[in-house]
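Chemist: Kindly generate the corresponding structure for this input.
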Amino acid sequence: MRYLFALLALWALPAAAMGPWQRDCQLDVPCEVGARSYHVKEPDGWDGESPLPVLIHFHGWQRTGALPVQHQRISGATRRRGVLLIAPNGNRKTWNMWSPETEDVAFAHEVLEDVANRYPIDPENIFLSGYSYGSIMAWRVACDRGTQMNVRALLGISGTLNQQEDCAQAPQEVRHVHGLNDNVLDFPYGRDGDETYPVALWRSQFDCGTPTATRDWSAVDFLTLSRTEWDCAGDTKVALDIHPGGHFIPHGWIARQLDELLGRDPVYP
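Modeler: Have a look, this model is predicted:
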């Protein structure tokens, strides 16, 4: 609990008490947290003072945080929507996420605390995301520290924890996307070919019932996604997008999630 209290105390400080924001590390110049680091991409046109929603995005296997802050489908979405993009660097270009409370989970929490030292962040709009192994890492952080970090939503892309995982915590909302023909991290079908199984863990955690909405949508004309939504206990929500493709970040997916979460009309890009 000490992390929660420290973070809330930090957010409560007025900007004048914090002094000038420490914006000395961006893009290819990483911000250091002890022996580790993360990358930053500020949104376009930020005035340098207004509180920023934050998207912490975990890179895929054998990548670094330098990639997401340059990636059109990641930073291209955040920079147009007033969102601060944070991309931590995994040790040896990967993540330790298969068991609870690994050193990488603690690191993710430390990154958020460090970001709050450097930028005026909006504590009500903290989002976790990741692709492939990075998506599994985002699920792990949400599972272990979602409440402590006040995570508004988990945005998972082509990677999940085991659906039988027992999560100590949770985010306030979950959105996940997965390709039916993913041949890297196979689509996790449930019994009898159940295509809603990729979010079974969170549907159980949130005490969800039957789906409340299903619809198709697309950001580009060559890829249609099918969405299933659940309204769950305590105003929590779960949404699953599936598509016929493979292991990739769908065009416009992160952008649309952020638009919807921030109360904007969805646009592309």
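
Chemist: drop to CA atoms for contacts and neighbour counts, all remaining ones
Modeler: Will do.

Chemist: hey, where'd the helices end up in the stretch 1-150 of the chain?
Modeler: 2-12, 15-18, 75-78, 103-118, 133-145 (DSSP state H, counting those that start in this stretch).

Chemist: between the fourth one and helix 2-12, how many degrees?
Modeler: Here helix 103-118 points in a direction 20 degrees away from that of helix 2-12 (axes from the mean of the first three to the mean of the last three CA atoms, to 10 degrees).

Chemist: what's the spacing between helix 103-118 and its chain's center?
Modeler: Averaging C-alpha positions (CA atoms, centre = their mean, to the nearest Å) puts helix 103-118 14 Å from its chain's average.

Chemist: Check stretch 173-180 too.
Modeler: So, by CA atoms, centre = their mean, the centroid of stretch 173-180 is 11 Å from its chain's centroid.

Chemist: what's next to that stretch, contact-wise?
Modeler: 152-159, 186-187, 198-199, 202, 236-248, 257 (CA atoms under 8 Å, 6 or more residues apart in numbering).

Chemist: From the residues you listed, keep the buried residues only.
Modeler: 152-159, 187, 198-199, 202, 236-243, 245-247, 257 (16 or more other CA atoms under 10 Å).

Chemist: Please name every helix or strand in contact with the longest strand along the chain.
Modeler: Longest strand in the chain by number of residues (criterion: DSSP state E): strand 121-131. Using 3 or more CA pairs under 8 Å, 6 or more residues apart in numbering; DSSP states H and E, the elements in contact with strand 121-131 are strand 52-58, helix 133-145, strand 151-157.

Chemist: Output those in CSV, with distance to residue 34 appended to each entry.
Modeler: Below are those laid out as CSV (distance: least, CA to CA, whole Å):
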stretch, distance to residue 34
strand 52-58, 18
helix 133-145, 19
strand 151-157, 23
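
Chemist: Relative to residue 3, which of these is closest?
Modeler: Closest to residue 3 of the helices and strands packed on strand 121-131 is helix 133-145 (CA to CA; 9.7 Å).

Chemist: and for comparison, fold this next one:
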Amino acid sequence: MKTVLLSLLCFCSMGCLKKKESTPANGSITVDGLIRTYTLHLPPNYREGSDFSLVIAMHGGGGNGGQFESSSRLSQKADAAKFIVVYPNGVKGDGLLKAQTWNAGGCCDYARDHNINDVKFISLLIDHLVAKYKINPKKVYATGHSNGGMMAYRLACELSDKIAAIAPNSSTMVVTQPCNASRAVPILHMHSVQDNNVPYAGGVGTGVSKHYNPPLDSVFQVWSLKNACATPAQVIVNNNSYKLTKWTDCSNNTTIQYYLTKDGGHAWPGGTPGGLPLGDKPSAVINANDLLWDFFQQYQLP
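Modeler: Below you'll find the model as predicted:
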């Protein structure tokens, strides 16, 4: 009887531990005197597995890690595909809403105005998580929505030694210093022609943060030169649903892929409306989580 009870207790404790590891865990690190927080999601097979990829998923301006986890549904994809995802939080503003933003250069709000060093935060966060969890440091990727996508572009410029590839959504590149990536960075960009918050053709959007958004054509021109892409932009698909443009024959076999959907708006494709009940409707013709994971798996740091 004791043996049976002991076995049951052992089974229960292992099961509880496994369940605990596959649920979000809140954590924090201190950067430049600020306590920076994040939510980490481990896949159910974490105990048995090893050599995990890490996806850094950055929320849009005014959002937070928990909200982005819910609206993007990226943790469900992480569980199915067996990778680790972390949702870091931007710094809180001093306004009434305490909106959390990223300093991506020319955007956004409190983080930009107070020159918060978010590149340092993400760099130290990577070091912290790689030391604590079974993460392959060559398989670290960044994605983000809106202001979070802008931050992904800044990471590609300034942290290309730690970020293997990026997948921004509904964003543009707003760096204010020359982009000095030390290597070619694979880029998957997703956008909607109906996105009025960050217009794909450039200009000031309808969002709360009234800043100029460089047109995406100029962003891809910069990166196609940096990545030394021998083949110019080629339209692979152009139908009633979306347009897919690719830059290939780039340095170190990298590519740039640009999905421009005809449906949706300023929202995460395949997610919930803009992360808010009254937000833009997400694109239904592509799924951001499927696309980014298929893309990320093709690349790792040398």
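
Chemist: related to what we said a few turns ago, using JSON lines, lay out the helices of the stretch 1-150 of the first structure together with mean neighbour count and distance to residue 224 of the first structure.
Modeler: Output for the helices of the stretch 1-150 of the first structure, formatted as JSON lines (neighbours: other CA atoms under 10 Å; distance: least, CA to CA, whole Å):
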{"stretch": "helix 2-12", "mean neighbour count": "14", "distance to residue 224 of the first structure": "40"}
{"stretch": "helix 15-18", "mean neighbour count": "11", "distance to residue 224 of the first structure": "44"}
{"stretch": "helix 75-78", "mean neighbour count": "24", "distance to residue 224 of the first structure": "19"}
{"stretch": "helix 103-118", "mean neighbour count": "19", "distance to residue 224 of the first structure": "33"}
{"stretch": "helix 133-145", "mean neighbour count": "27", "distance to residue 224 of the first structure": "21"}
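
Chemist: The longest strand of the first structure vs the second structure, average distance?
Modeler: By mean CA distance after the TM-score superposition for the first structure, the fitted strand 121-131 of the first structure averages 1.0 Å away from its aligned residues in the second structure.

Chemist: That strand: which residues count as buried?
Modeler: Buried residues in strand 121-131 of the first structure, defined by neighbour count with 16+ other CA under 10 Å: 121-123, 125-131.

Chemist: want to try TSV for the residues you listed, with distance to residue 46 of the first structure as columns?
Modeler: TSV is the format used below for the buried residues of strand 121-131 of the first structure (distance: CA to CA, whole Å):
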residue	distance to residue 46 of the first structure
121	12
122	14
123	17
125	16
126	17
127	19
128	21
129	22
130	24
131	26
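
Chemist: tell me which of the residues you listed is nearest to residue 168 of the first structure?
Modeler: Comparing the buried residues of strand 121-131 of the first structure against residue 168 of the first structure with CA to CA places residue 128 closest, at 16.7 Å.

Chemist: Does the closest one touch residue 56 like I think?
Modeler: Yes - applying CA atoms under 8 Å, one finds residue 128 of the first structure in contact with residue 56, separated by 5.0 Å.

Chemist: the strands in the stretch 201-302 of the second structure, which residues?
Modeler: 203-204, 212-213, 231-238, 242-248, 256-261 (DSSP state E, counting those that start in this stretch).

Chemist: Show me what the second one is packed up against.
Modeler: Secondary-structure packing of strand 212-213 of the second structure (3+ CA pairs under 8 Å, 6+ apart): strand 203-204.

Chemist: next one: the last one
Modeler: Under the contact criterion of 3+ CA pairs under 8 Å, 6+ apart, strand 256-261 of the second structure touches strand 187-192, strand 242-248.

Chemist: quick one on the thing from earlier: can you check which of the strands of the stretch 201-302 of the second structure gets nearest to residue 31 of the second structure?
Modeler: strand 212-213 (28.6 Å).

Chemist: Which of the helices and strands packed on strand 121-131 of the first structure sits closest to residue 78 of the first structure?
Modeler: Using CA to CA, those put strand 52-58 closest to residue 78 of the first structure, at 7.7 Å.

Chemist: For that closest one, name the packing helices and strands.
Modeler: Identification of packing neighbours for strand 52-58 of the first structure by 3+ CA pairs under 8 Å, 6+ apart yields strand 84-88, strand 121-131, helix 133-145.

Chemist: Run the angle between it and helix 103-118 for me.
Modeler: Using the same axes, to 10 degrees: strand 52-58 of the first structure against helix 103-118 is 150 degrees.

Chemist: Find me the equivalent region of strand 52-58 of the first structure in the second structure.
Modeler: Per the alignment by TM-score structural alignment, strand 52-58 of the first structure matches residues 52-58 in the second structure.

Chemist: how about the matching stretch: buried residues?
Modeler: Buried residues in stretch 52-58 of the second structure (16+ other CA under 10 Å): 52-58.

Chemist: what's the answer for stretch 189-204 of the first structure, then?
Modeler: In stretch 189-204 of the first structure, counting by 16+ other CA under 10 Å, buried: 195-203.

Chemist: Look up how far residue 76 of the first structure lies from the aligned partner of residue 137 of the second structure in the first structure.
Modeler: Matched across to the first structure, residue 137 of the second structure falls on residue 123, judged by TM-score structural alignment. Distance from residue 123 of the first structure to residue 76 of the first structure, counting by CA to CA, to the nearest Å: 22 Å.

Chemist: Do I have it right that residue 174 of the second structure meets residue 150?
Modeler: Yes - judged on CA under 8 Å, residue 174 of the second structure makes contact with residue 150 at a distance of 6.6 Å.

Chemist: Identify, out of the strands of the stretch 201-302 of the second structure, the most deeply packed stretch.
Modeler: strand 256-261 (a mean of 22; mean count of other CA atoms under 10 Å).

Chemist: In the first structure, what stretch matches that one?
Modeler: Using TM-score structural alignment, strand 256-261 of the second structure pairs with 238-243 in the first structure.

Chemist: how big is the offset of the matching stretch relative to the second structure?
Modeler: Relative to the second structure, stretch 238-243 of the first structure is 0.9 Å off (mean CA distance after the TM-score superposition for the first structure).

Chemist: which outside residues touch that stretch?
Modeler: 173-180, 196, 198-199, 202-203, 223-232.

Chemist: can you check stretch 79-92 of the first structure too?
Modeler: 36-44, 46, 52-59, 62, 64-66, 68-69, 75, 78, 104, 108, 111, 258-259.

Chemist: if we can go back for a sec, how about the buried residues of stretch 189-204 of the first structure, which pair is most distant?
Modeler: 195 and 202 (14.6 Å).

Chemist: Surely residue 123 of the second structure is in contact with residue 160?
Modeler: No - using CA under 8 Å, residue 123 of the second structure is not in contact with residue 160; the gap is 10.4 Å.

Chemist: Leaving out sequence neighbours, find the closest residue to residue 160 of the first structure.
Modeler: residue 136 (4.8 Å; CA to CA, 6 or more residues apart in numbering).
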